[in-house]
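Engineer: give me the fold of what follows.
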Amino acid sequence: MRYQYKFDKILSLKSREKDEAQVVYQDSVKKFEEAADRLYHLLKKKEDLESFQSDRLLGGLPVQEIRHHQQFIGNLEKSIAHYQKVVMNARNIMNYQQVQLMEKNQEVKKYEKIKEKDHLQFLADAKYAESRMMDEVSIQQYMNREIR
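Structural biologist: Have a look, this model is predicted:
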């Protein structure tokens, strides 16, 4: 007798959903990393520009160039503020997808545990049936010996 798990289709469906959730989570991690990297580069650029401007101020700098640098830093700050929001949003999405993945993983583990218990019960039932059959065979052989 062959073992057939009664929830096999559900288990395969849940496994597929888990795999899809894994792909979505990996995509959200990638998007978060890209946004964080872009924010880091903007912050680094601002820091380098401010450092450059400080060095130039020590040696004297025309007012027009100071205005130009300040305007550029202002634009960088707007970009930084925008990317901070993008990073926060990407982080929230990533965290949500992580929770979804964990839930899918738990569902799959539940069905796998049920399958494991069901298989053990199947094996125990098969062993019991085999034992009963052996008992019947033994009884038949004993009875045949007595008749002779």
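Engineer: make it CA atoms for all contacts and neighbour counts henceforth
Structural biologist: Will do.
Engineer: Phe72 and Lys85, how far apart?
Structural biologist: 20 Å (Cα to Cα, to the nearest Å).
Engineer: please give the structure of this sequence too, so both can be compared:
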Amino acid sequence: MTSLQAFHKIKDLQDRDKIAKQKIYQEQVDRFESVATELYEALKEKENAEEKFHEELRETKVRAQNFILHEQYIDQLNKKILNLQPRVQQARSVMETAHDNLSSAHIEVKKFEKLIEKKLTQHEDWLKAEESKAMDEVSTRQYLNYKNR
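Structural biologist: Sure thing, here's the model as predicted:
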């Protein structure tokens, strides 16, 4: 049974590792969500600005200076969006790596759980076999003692 205790200790170690990887994964998910939300808001802001400007064009006459200001604002938003896109991709990549690590840790824990379960089953089978041998021996002795009388 000492090997079983060793397997339990290893499983506990793997559990702690899995919990640590869950925390890292959750942090990466939160980081990805914040960067992705920032990108979404920039895209939405650009869309709203363009829509508002097109409404202004339809309803009233727009001065040339407003065109220039609008183009500068849209260019600024485009630069922000172009800056955010690689950050979102990087955050997604890091999050996916953390997810893969978490999956691996989960698999390792499951392996040790199955191994412990298998060892327990083997031990129970061994105990049953030993009990059966002992019962056979007792039965044989009783039979021989009865015959010798």
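Engineer: the strand or helix carrying Glu51 of the second structure packs against which elements?
Structural biologist: Per DSSP states H and E: Glu51 of the second structure is located in helix 2-59. With contacts taken as 3 or more Cα pairs under 8 Å, 6 or more residues apart in numbering; DSSP states H and E, helix 2-59 of the second structure sits against helix 64-148.
Engineer: just want the angle from the helix it packs on to helix 2-59.
Structural biologist: In terms of direction (axes from the mean of the first three to the mean of the last three Cα atoms, to 10 degrees), helix 64-148 of the second structure departs from helix 2-59 by 160 degrees.
Engineer: quick one: average offset of stretch 108-126 of the first structure versus the second structure, please.
Structural biologist: Taking mean Cα distance after the TM-score superposition for the first structure, the mean distance separating stretch 108-126 of the first structure from the aligned residues in the second structure is 1.1 Å.
Engineer: how about stretch 40-47 of the first structure?
Structural biologist: Stretch 40-47 of the first structure sits 0.5 Å off on average (mean Cα distance after the TM-score superposition for the first structure).
Engineer: can you list contacts of that stretch?
Structural biologist: Residues from elsewhere that reach stretch 40-47 of the first structure (Cα atoms under 8 Å, 6 or more residues apart in numbering): 73, 76-77, 79-80.
Engineer: of all the residues you listed, which comes closest to Lys127 of the first structure?
Structural biologist: Using Cα to Cα, Ile80 comes nearest to Lys127 of the first structure of the contacts of stretch 40-47 of the first structure, at 68.9 Å.
Engineer: and the gap between the closest one and Glu47 of the first structure?
Structural biologist: Ile80 of the first structure is 12 Å from Glu47 of the first structure, by Cα to Cα.
Engineer: over to Leu58 of the first structure?
Structural biologist: With Cα to Cα as the criterion, Leu58 of the first structure and Glu47 of the first structure are 17 Å apart.
Engineer: the two - which one has more neighbours?
Structural biologist: Neighbour count, other Cα atoms under 10 Å: between Leu58 of the first structure and Glu47, Glu47 has more, with 13 against 8.
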